[in-house]
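Student: Turn this into a structure:
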Amino acid sequence: MAQQAYMADTDNGGPGPERRGARFRRLFSGWRGDRGVWRRGLVTAAVALALAAVMAAHAQIPNTIGNLGSLTETFLPWFGLLVPVLLLVALLRKSLTALIALVLPATVWCNLFGGLLFDKTGPGGDLMVATHNVNADNADPEGTARAVAASGADILALEELKASAVPTYEKALAPTYRHHAVVGTVGLWSKYPMGEVRAVDILLGWKRAMRATVTTPDGPVAVYVAHLPSVRVKLEAGFTARQRDKSADALGEAIADETLPRKILLGDLNGTMNDRSLNAVTSQMRSSQGAAGNGFGFSWPASFPMARIDQILVTGVEPRSSWTLPATGSDHLPLAARLTLHPDGS
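Tutor: Next comes the predicted model:
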């Protein structure tokens, strides 16, 4: 028995393949003349408007209760996933009201994060930097060290260095980097000479931040390495980050007082660029990922990255490209960036 071919009428009335426009019109053909398309989906429309309000006014969400504002800002990009979900509900409910309401959250999300959907990486860059929270419980520090060294970075920052593992990292990185310094639980390795190394007090009582002058072929650069305190999400206390916030303010003051015009901050800040609590730092520095990255560049957790809490931030330096490196034995992904050093640090 011969198979019957199903064809749709073409514009001139003859048979032909069904066009995409015809399928679209057929999808909404049952809505014509249905007055319920305006009455149905009011709850979906209300949710869409509330979603738009949260994203547009996230800076107004108070931190007084469980640091709710910072928690929202940390995962703000993921709010966009609610838009296609609500779109599907609106289509199933045959609600024009909901569809129109959805334009608002879609527009707000695109305004906030649409630029990150495009590849802004460019050629060039005379300095490559990388940073990695290696995780104190890393079972393979030697393999992790070899992996990040293989990236080709000229300057490499490591955070969460366990004292007993430091000799392993030093030995594995020695063939690639002639200069290095470790201060507390953070360290800096460089192919270029380093000097003026000192701890940066971020009000913790122990050392988790440092500063060094790296003398590149294009002149000196102030390089900061920092591992800000961890944040916690608890049922009884919400998003607790008071110590992280104090340390961020102290780090911001140290960077603001820096006399060299070219500054690079590498490290785990335990917060995203959207988190208002990092304003003391982020207000005076540019994100390499935001300026010259491809996508969101989420770095944590390595098994399923949901946030970029590891950062490469710069001042007086032009980012050319920024990306995440392959996973190592850590629960964070390493980050890398290529930078161009302005002669005068402007």
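Student: going forward, measure contacts between C-alpha atoms and count neighbours the same way
Tutor: Will do.
Student: Run a quick neighbour tally on the closest residue to residue 333 other than its chain neighbours.
Tutor: Closest residue to residue 333 apart from its sequence neighbours, by C-alpha to C-alpha, 6 or more residues apart in numbering: residue 299 at 4.9 Å. The number of residues packed near residue 299 is 27, by other C-alpha atoms under 10 Å.
Student: quick one, what contacts residue 299?
Tutor: 305-310, 324, 332-335 (C-alpha atoms under 8 Å, 6 or more residues apart in numbering).
Student: ok, 10 Å please
Tutor: 132-133, 268, 305-311, 323-325, 327, 331-335 (C-alpha atoms under 10 Å, 6 or more residues apart in numbering).
Student: which of the residues you listed count as buried?
Tutor: Using 16 or more other C-alpha atoms under 10 Å as the burial test, those include 132-133, 268, 306-311, 323-325, 327, 331-335 as buried.
Student: any idea how far the residue nearest to residue 333 lies from residue 305?
Tutor: 5 Å (C-alpha to C-alpha, to the nearest Å).
Student: what residues are shared contacts of the two?
Tutor: Taking C-alpha under 10 Å, 6+ apart as the criterion, residue 299 and residue 305 both touch 331-333.
Student: What is the nearest of these to residue 199?
Tutor: Nearest to residue 199 among the shared contacts of residue 299 and residue 305: residue 332, at 23.6 Å, using C-alpha to C-alpha.
Student: Looking at the protein, which helix is longest?
Tutor: Longest helix of the chain, by residue count under DSSP state H: helix 96-113.
Student: Tell me the helix or strand right after that one.
Tutor: Elements were assigned by DSSP states H and E; along the chain past helix 96-113, the next helix or strand is strand 127-133.
Student: Pull the distance from that next one to the chain's centre.
Tutor: In terms of C-alpha atoms, centre = their mean, to the nearest Å, the centre of strand 127-133 is set 15 Å apart from its chain centre.
Student: this one as well, want them side by side:
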Amino acid sequence: MTVDARHAIHTGRPAKTAWQRGRLLALGSVLVALLLVGHEYVPNRWGNLGSLVQSFLPWLGLAVPLGILAALLRRSALAVLAVLLPLAAWIWVFLPQIRAEATPPGDLTVVQHNVSDTNTDIEGTAEVLLAAEPDVVTLTEVSDTTADQFTQAFAETLPHHETQGTVGIWSRYPLKGAQAVDIRPEGVDASWDRGLRVVIQREGAGVALFVAHLPSVRFGTGGFETEPRNASGLRLAEAVDAEQTETVIVAGDLNAVLADDAIAPLTNLVTAPTTGFEFTYPAAFPVAQIDHVLARGATVTDVRTLPRTASDHRPIVAHVDTPWS
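Tutor: Reported below is the predicted structural model:
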């Protein structure tokens, strides 16, 4: 005798049918589908809920297998049917990212990595990065000591380099016009130094390259705390917008996914690949891509993660199609 039948005998009410059971499960599926297709309308009130949803948006797809399992256990035809809604919504939102597309190789290979200020294997990290055959490597969370170590490790392949605070650039091509980019949130002193701009020179043409490390986000008493990151991202966007060089590349640890509308002032100025899920953090089990290579006046044709290093982030390699080609 089923639980519903026993409940019917005990209460004297008719047993629920497969189309009557699982109404709460069905409602949950409807809500997940609405979040997927309408995530940009979730307000950044109540602890920056909108940014939180957008940061982990692809993972809402887990509601499909979990919903199916719960529906089968509940023996609810209604819940099984309702699971089709988040499935369809997930496909609608992410189909461009999972669709295989032929992409041009690009003529500039950029590797970006947050190497971690606790990294004790600089040589091994450099080997992973150089295996991608980069033209340019941008690093965040470097110190004076580790910057010197990377310079030695990159010496023959990437002889040109510039550092500023805790970020640096190593290049196969000459660099000029290096200058600090002040992306400090309000109230942060000058010791917080995480922005650098240079121009990469090749065949008489120049590409402006920004490397930046935006503040981390935290879960705290105020919810998903993103205000320092958002303020820093706005300052970076202003610097990129003011850049006179036609072709611009922005690389770094932005501590944000590109779907997060809170950093739209920056992402509205640049483009990024629309395929793949190249999650970079945390390295042990990546759940979000917060390390990026973006471009204006050029096309980032492909981004992929590289093998894990001694950092808590995974590195990425991006192929950029610039006007040089």
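Student: TM-score of the superposed pair?
Tutor: Once the chains are laid over each other, their TM-score by TM-score structural alignment, normalised by the length of the second structure reads 0.89; 306 aligned residues with a C-alpha RMSD of 1.9 Å.
Student: related to what we said a few turns ago, could you dump the shared contacts of residue 299 and residue 305 of the first structure to JSON lines with secondary structure and distance to residue 75 of the first structure?
Tutor: Below are these laid out as JSON lines (DSSP: H, G, I helix; E, B strand; the rest coil; distance: C-alpha to C-alpha, whole Å):
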{"residue": "331", "secondary structure": "coil", "distance to residue 75 of the first structure": "18"}
{"residue": "332", "secondary structure": "coil", "distance to residue 75 of the first structure": "17"}
{"residue": "333", "secondary structure": "coil", "distance to residue 75 of the first structure": "17"}
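Student: Give the aligned equivalent of residue 77 of the first structure in the second structure.
Tutor: Aligned against the second structure by TM-score structural alignment, residue 77 of the first structure finds its counterpart in residue 58.
Student: wait, residue 65 of the first structure
Tutor: Per TM-score structural alignment, residue 65 of the first structure is aligned with residue 46.
Student: Check for me that that match belongs to a strand.
Tutor: No: using DSSP: H, G, I helix; E, B strand; the rest coil, the assignment for residue 46 of the second structure is coil, not a strand.
Student: Pull the number of nearby residues for it.
Tutor: 10.
Student: what separates it from residue 94 of the second structure, distance-wise?
Tutor: 27 Å.
Student: For the stretch 201-346 of the first structure, which segments count as helices?
Tutor: Listed in chain order, the helices of the stretch 201-346 of the first structure (DSSP state H, counting those that start in this stretch) span 242-256, 279-282, 288-292.
Student: So for residue 210 of the first structure, which of these sits nearest?
Tutor: helix 242-256 (9.8 Å).
Student: Give the aligned range of that closest one in the second structure.
Tutor: Helix 242-256 of the first structure maps onto residues 227-241 of the second structure, going by TM-score structural alignment.
Student: returning to what we had before: residue in the second structure paired with the residue nearest to residue 333 of the first structure?
Tutor: When the second structure is aligned by TM-score structural alignment, residue 299 of the first structure is paired with residue 280.
Student: any idea how far its match lies from residue 111 of the second structure?
Tutor: Counting by C-alpha to C-alpha, the separation of residue 280 of the second structure from residue 111 of the second structure is 13 Å.
Student: residues shared between the contacts of these two?
Tutor: With C-alpha under 10 Å, 6+ apart, residue 280 of the second structure and residue 111 have common neighbours 292, 304-306, 315-316.
Student: residue closest to the middle of the first structure?
Tutor: Centroid check for the first structure by C-alpha atoms, centre = their mean gives residue 308 as the closest residue, at 3.1 Å.
Student: Name the nearest residue to that residue, sequence neighbours excluded.
Tutor: Excluding its sequence neighbours, the residue lying closest to residue 308 of the first structure (C-alpha to C-alpha, 6+ apart) is residue 298, at 4.2 Å.
Student: Equivalent analysis for residue 256 of the second structure, please.
Tutor: With C-alpha to C-alpha, 6+ apart, the residue lying closest to residue 256 of the second structure is residue 290, at 4.8 Å.
Student: thinking that neighbour is in contact with residue 258, fair?
Tutor: Yes: between residue 290 of the second structure and residue 258 there is a contact at 7.9 Å, judged by C-alpha atoms under 10 Å.
Student: Quickly list what's touching both of those two.
Tutor: With C-alpha under 10 Å, 6+ apart, residue 290 of the second structure and residue 258 have common neighbours residue 55.
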